[in-house]
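In: structure for the following, please:
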Amino acid sequence: MKSQWIELALQAINDKLGEETSVVDVGDVIGITDHFVITCGRNTRQVRAIVEEIEDAIKKGTGPSPRRIEGLTDFKWVLMDYGDFVVHVFDLKEHEHYQLDKLWSDAPTEKIV
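Out: Here you go, the predicted structure:
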């Protein structure tokens, strides 16, 4: 079951036109988090906008602050660790290279249109 914070993150991604968005239930597989939210932007500028929108939306909803954020120096792959869920925001080239959603394809996945 997706939390309200994941729903806010998904709305923020949609607002900034994130692409190829999915929510992967990894709780039974890795144990350190319950869900991955994976999305991508066409370029680093869009990745930055998506990351900022997610952080603002969750904060405005009185949600948790991320435990850590990595990738803010180049905005090619930003990881936002919220504990119960982790958001991965890729630029298009990094998304195609790492194919994180395919790596976890055995886990229950919801594609977001």
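In: alpha carbons only for contacts and neighbour counts from here, please
Out: Will do.
In: after whatever helix or strand Met80 lives in comes which helix or strand?
Out: Assigned by DSSP states H and E, Met80 belongs to strand 77-81. With elements assigned by DSSP H and E, the helix or strand that comes after strand 77-81 is strand 85-91.
In: second chain to compare with the first, below:
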Amino acid sequence: MIDIEPKEFAEKVKEWIDAKNGTDVEIIDIAEVSTLGDYFVIASGNSERQVKAIADNVEYEAEKLGIVPKSIEGEREARWILLDYYDVIVHIFHAEERQFYNLERLWKDGTRPSAFE
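Out: Sure thing, here's the model as predicted:
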């Protein structure tokens, strides 16, 4: 588990994504609709290189806080990288993949906290 509150960590992840020019960053509170975690952070990059850079930055900044992911998926292809931080699950998509999978639609029952917008 992470040492800071999940909401605070999700906010930090958003900042780290913004630092690498990630686009369309959205945080979804899934705590009431899933046991997977408390928050999804979803973002896009415009190329495989940018998607990887965003994921690397999130991982680097989290490690500076002593937080390591439970698992990482998709690094090789860098079309959809998932970083699982237990209560906060980070999805970084290539823009085309994000449109195709449309996680926001699948998790429409989750709430979008206004503090994140």
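In: after superposition, what is the TM-score?
Out: Here the superposed chains carry a TM-score of 0.90, computed using TM-score structural alignment, normalised by the length of structure 1; 112 aligned residues with a CA RMSD of 1.7 Å.
In: compared with structure 2, how much does the strand holding Met80 of structure 1 deviate?
Out: Averaged over the aligned pairs, strand 77-81 of structure 1 sits 0.5 Å from structure 2 after superposition, using mean CA distance after the TM-score superposition for structure 1.
In: quick check: that strand aligns to which part of structure 2?
Out: When structure 2 is aligned by TM-score structural alignment, the counterpart of strand 77-81 of structure 1 is residues 80-84.
In: cool, and stretch 102-109 of structure 1?
Out: Using TM-score structural alignment, stretch 102-109 of structure 1 pairs with 105-112 in structure 2.
In: if we can go back for a sec, next, the angle strand 85-91 makes with the strand holding Met80 of structure 1.
Out: Between strand 77-81 of structure 1 and strand 85-91, the angle comes out at 170 degrees (axes from the mean of the first three to the mean of the last three CA atoms, to 10 degrees).
In: list the buried residues for strand 77-81 of structure 1?
Out: Trp77, Val78, Leu79, Met80, Asp81 (16 or more other CA atoms under 10 Å).
In: mind listing what Val51 of structure 2 touches?
Out: Contact partners of Val51 of structure 2, counting by CA atoms under 8 Å, 6 or more residues apart in numbering, are Gly22, Ser44, Gly45, Ala78, Arg79, Trp80, Ile81, Ile92, Phe93, His94.
In: do the same with Arg79 of structure 2
Out: Arg79 of structure 2 touches Glu48, Val51, Ile92, Phe93, His94, Glu97, counting by CA under 8 Å, 6+ apart.
In: and Arg45 of structure 1, by the same measure?
Out: Phe75.
In: remind me which helix or strand it belongs to.
Out: Here Arg45 of structure 1 is assigned to helix 44-60, by DSSP H and E.
In: what about that helix, how far off from structure 2?
Out: Overall, helix 44-60 of structure 1 averages 0.6 Å from its counterpart (mean CA distance after the TM-score superposition for structure 1).
In: that helix corresponds to what range in structure 2?
Out: Going by TM-score structural alignment: helix 44-60 of structure 1 matches residues 48-64.
In: about what we covered before: mean deviation of the helix or strand following the helix holding Arg45 of structure 1 from structure 2?
Out: Counting by DSSP H and E, the next helix or strand C-terminal to helix 44-60 of structure 1 is strand 68-70. For strand 68-70 of structure 1, the mean deviation from structure 2 after alignment is 0.2 Å (mean CA distance after the TM-score superposition for structure 1).
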